[in-house]
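1. curious how this folds, go ahead:
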Amino acid sequence: MRRWRRWIRCPTPGGPTIGVLLSNLGTPDGTDYWSVRRYLAEFLSDRRVIEAPRLLWFFILNALILTTRPQRKGKDYATIWSHDRNESPLKTITRSRAEQLQQSIRDGLLGDTRANVIVDWGMRYGNPSLKAAVERLVARGCERILFVPLYPQYSAATSATACDKLFEVLASMRRQPALRAATPYYDEDTYIEAIADSLDERLFGTGFEPDVIVASFHGMPLSTRIAGDPYYAQCHKTADLLRTRLRLPRERLIVTFQSRFGRAEWLKPYTDETIKALAANGARRIAVITPGFTADCLETIEEIGQENAQYFFDGGGEAFARIDCLNDSSRGMRVIEAVVRHELGGWI
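-> Okay, here's the model as predicted:
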């Protein structure tokens, strides 16, 4: 594994203006039917996300899914929505990360460099868009852009489609900035340590020792793994490193996959079925971590913290701890800072 704990050498005065663009999946603009429908239409029309025959999927999406699903998902979003900011936690956290990263750079994160580094952020789906973010960076003189999709594990449906969208934006520009995309960091020491320390701290606060720790990653159709997507293997590598770091046997920290929909087979074991089975088989205290998510969102707060917690309690479970994502905590920021520091090493 690479080690990030190093400083970037000092460049000569008058260095380049470099943009750092953080990207997350996205969020609807509101919880109402039309806001959620617009978001889902963009998300579920992505060929990287839904690898199905286009004509068939067009009918299913428009005639079935977009007529009913927006209302249901809108109600789910309403349970986690920030009414003060009128936005989802994912947007709040991603903005905060960009602001904190910019301050860290001003405070010397990159060493004594004369390069001007500007941080911005955008979403693959919804607002603020990647297009708007790139336009802002270029308008501020950025000749180079480091693109950082906030996904520890690589998947065509996450990292690749984010890059696709950015390439689409650049394709419309006559004078393009140079582009570099950050590599996945699923096995990096800083990331593994941050997840493990966050888990230790949270469990210390709960006052109970879990019988099992469930590492729940976002699900993908099984067909993506068969087609060669490395996501499944990278998720298991993350879990293996966490077990080593926490000194746990395999049966005490297990891997599952959540958020499936449709009738096709997805990566197994499924989170909801596993949690029900744990309760049925006598587990009384469990903790759930979501190492594939860098920021809390609908899938972690509502799906894990509410829906799956209820499955566990209904089955006889007594204690359930949902471990927060790293979010914009000091640990979370150290991970992103390490990624940026490493990737910018060859540029400044």
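
2. contacts, neighbours, all on C-alpha from now
-> OK.

3. wait, Leu253 touches Asp211, no?
-> No: under the contact definition of C-alpha atoms under 8 Å, Leu253 does not touch Asp211, with a separation of 9.3 Å.

4. please generate a structure for the following sequence too, so the two can be compared:
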Amino acid sequence: MSDSPIPASGASGQDTATTAVVLVNLGTPSAPTAAAVRRYLAEFLSDRRVVSLSPWLWQPLLRGVILPLRAPPVARKYASVWLDDGSPLAAYTRRLAVAVQRELPGVRVVDAMRYGEPALPATLQRLQAEGVRRVLVLPLYPQYSTTTTAAVGDVVARADGLQTRLVEDYHLEPDWIAAVAQSIREHREVHGAGEHLLFSFHGLPQRVADAGDPYPLQCEAGAHAIAAALGLEPSQWGLAYQSRFGRERWLEPATATALVELAEQGVRTVDVVAPGFAVDCLETLEEVAMMLAEDFAARGGSLRYIPCLNDSPAHARVLATIARRELDGWQ
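-> All right, here's what the predicted structure looks like:
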């Protein structure tokens, strides 16, 4: 993380705000190299929220086998989508924070990552050192999960000396539903409507859902709300889960499997949207828009990926609305 101060909100010369909003995303390697990917994955996959195996069993396997094997091919995947100003996830998250800042001129808005840089713990410490006393932490996960949102909460709970509040989810936020639905309409106005709309959410081990994690139910509720806003019939859309890791059973159906089944049913044009991701990243751009699109094309179809909300004005307004409501109700 840079040693430069986190800029205050508002016009030049304005007193440093004592309230801040921190937009938190998952994280990303600092460069599309095997070494950077290895450092990032080592931190990410060492969190017991992500992999619950005993460190005595997991760490030798992670560092001796998984990281050496996975880092080089994953780095090549990152290189295929890397932007001039960094990874898509980092670049869009920074731009989104700037856009939300414009909507909240009286509050400081910064971005941070749960894993990688800018690190959330260091960001909170710096805000406190610069005079901030109250921090609203808004994870960029519309759906709550113990593997993502709760991992952010772990860091927030350790932030001594700050008043903190955590936004746990916004999967049924009316403005968010409307923004995602409108982005789908606008994409279809330009490219035409596909025969089927597939909602693709990040996967989760089935055992986590079985233990009571609300994530899949929130994915389903949000997808139903967006489909209703679009006026779609049940036969016109579906839901699936992508980005599996490891050999255990994950949430089903898998996005890859759902696309195969659609192709076998004779569907030739599929629109895919990933509303579980606030901004585009490796999983949307490389996995869906490139890899799965190529697989579907090999079966005679056309997959049209609909981008995330990213740093759009509509997305900034949604997050600003959530932040205002949380701050106004915070005594």
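
5. looking at Leu253 and Asp211 of structure 1, which one has more neighbours?
-> In this comparison of Leu253 of structure 1 against Asp211, neighbours counted by other C-alpha atoms under 10 Å, the higher total goes to Leu253 at 21 against 17.

6. quick one: contacts for the aligned partner of Pro249 of structure 1 in structure 2?
-> Aligned counterpart of Pro249 of structure 1 in structure 2: Glu233 (TM-score structural alignment). Neighbouring residues of Glu233 of structure 2 by C-alpha atoms under 8 Å, 6 or more residues apart in numbering: Ala227.

7. Glu233 of structure 2 and Ala227 of structure 2, how far apart?
-> 8 Å (C-alpha to C-alpha, to the nearest Å).

8. quick one: map Glu220 of structure 2 onto structure 1.
-> Alignment of Glu220 of structure 2 against structure 1 is given by TM-score structural alignment, with His236 as its counterpart.

9. what sits against that match?
-> Shown in contact with His236 of structure 1 (C-alpha under 8 Å, 6+ apart): Val255.

10. also Pro313 of structure 2?
-> Applying C-alpha under 8 Å, 6+ apart, the residues near Pro313 of structure 2 are Ala99.

11. Leu96 of structure 2 versus that one, what's the distance?
-> Pro313 of structure 2 sits 9 Å away from Leu96 of structure 2, going by C-alpha to C-alpha.

12. do Thr147 of structure 2 as well
-> Shown here: Thr147 of structure 2 relative to Leu96 of structure 2, a distance of 23 Å by C-alpha to C-alpha.

13. please, where are all the helices along structure 1?
-> When secondary structure is read from DSSP state H, structure 1 shows helices at 33-44, 54-59, 66-78, 89-106, 130-139, 161-171, 189-206, 222-226, 231-246, 271-280, 298, 309-314, 330-343.

14. how many residues are close by the nearest residue to Arg49 of structure 2 once chain neighbours are set aside?
-> Spatially, and ignoring its direct neighbours in sequence, Arg49 of structure 2 is nearest to Thr147 (5.0 Å; C-alpha to C-alpha, 6 or more residues apart in numbering). One way to gauge burial is a neighbour count; for Thr147 of structure 2, by other C-alpha under 10 Å, it gives 19.

15. my read: Asp32 of structure 1 touches Gln71, true?
-> Yes: between Asp32 of structure 1 and Gln71 there is a contact under C-alpha under 8 Å: 7.3 Å.

16. what do we get in structure 1 for Thr164 of structure 2?
-> Per TM-score structural alignment, Thr164 of structure 2 is aligned with Leu179.

17. that match: how many residues sit nearby?
-> Applying other C-alpha under 10 Å, I find that Leu179 of structure 1 has 15 neighbouring residues.

18. does it touch Val148 like I think?
-> No: in this structure, Leu179 of structure 1 sits apart from Val148 without contact. The criterion is C-alpha under 8 Å, and the distance is 10.8 Å.

19. what residue is smack in the middle of structure 2?
-> Averaging the C-alpha coordinates of structure 2 gives a centre point, and the residue nearest to it by C-alpha atoms, centre = their mean is Phe277 (3.7 Å).

20. what does it align to in structure 1?
-> With TM-score structural alignment as the criterion, Phe277 of structure 2 lines up with Phe293 in structure 1.

21. who are the contact partners of its match?
-> 151-152, 217-218, 325.

22. mind running it again at 10 Å?
-> For Phe293 of structure 1, the contacting residues are 24, 150-153, 216-218, 299-300, 324-327, by C-alpha atoms under 10 Å, 6 or more residues apart in numbering.

23. which residues do Pro313 and Leu96 of structure 2 both contact?
-> Counting by C-alpha under 10 Å, 6+ apart, the residues touching both Pro313 of structure 2 and Leu96 are Arg102.

24. mind checking which of the helices of structure 1 is nearest Thr17 of structure 1?
-> If you check each of the helices of structure 1 against Thr17 of structure 1 by C-alpha to C-alpha, helix 130-139 wins as the nearest, at 9.3 Å.

25. thinking again about what came up before, what's the closest of the helices of structure 1 to Gly122 of structure 1?
-> Closest to Gly122 of structure 1 of the helices of structure 1 is helix 130-139 (C-alpha to C-alpha; 4.6 Å).

26. quick one, that closest one and helix 161-171 angle?
-> In terms of direction (axes from the mean of the first three to the mean of the last three C-alpha atoms, to 10 degrees), helix 130-139 of structure 1 departs from helix 161-171 by 50 degrees.

27. average gap between helix 130-139 of structure 1 and structure 2?
-> Superposed on structure 2, helix 130-139 of structure 1 shows a mean distance to its aligned partners of 1.7 Å (mean C-alpha distance after the TM-score superposition for structure 1).

28. fine by me, thanks again.
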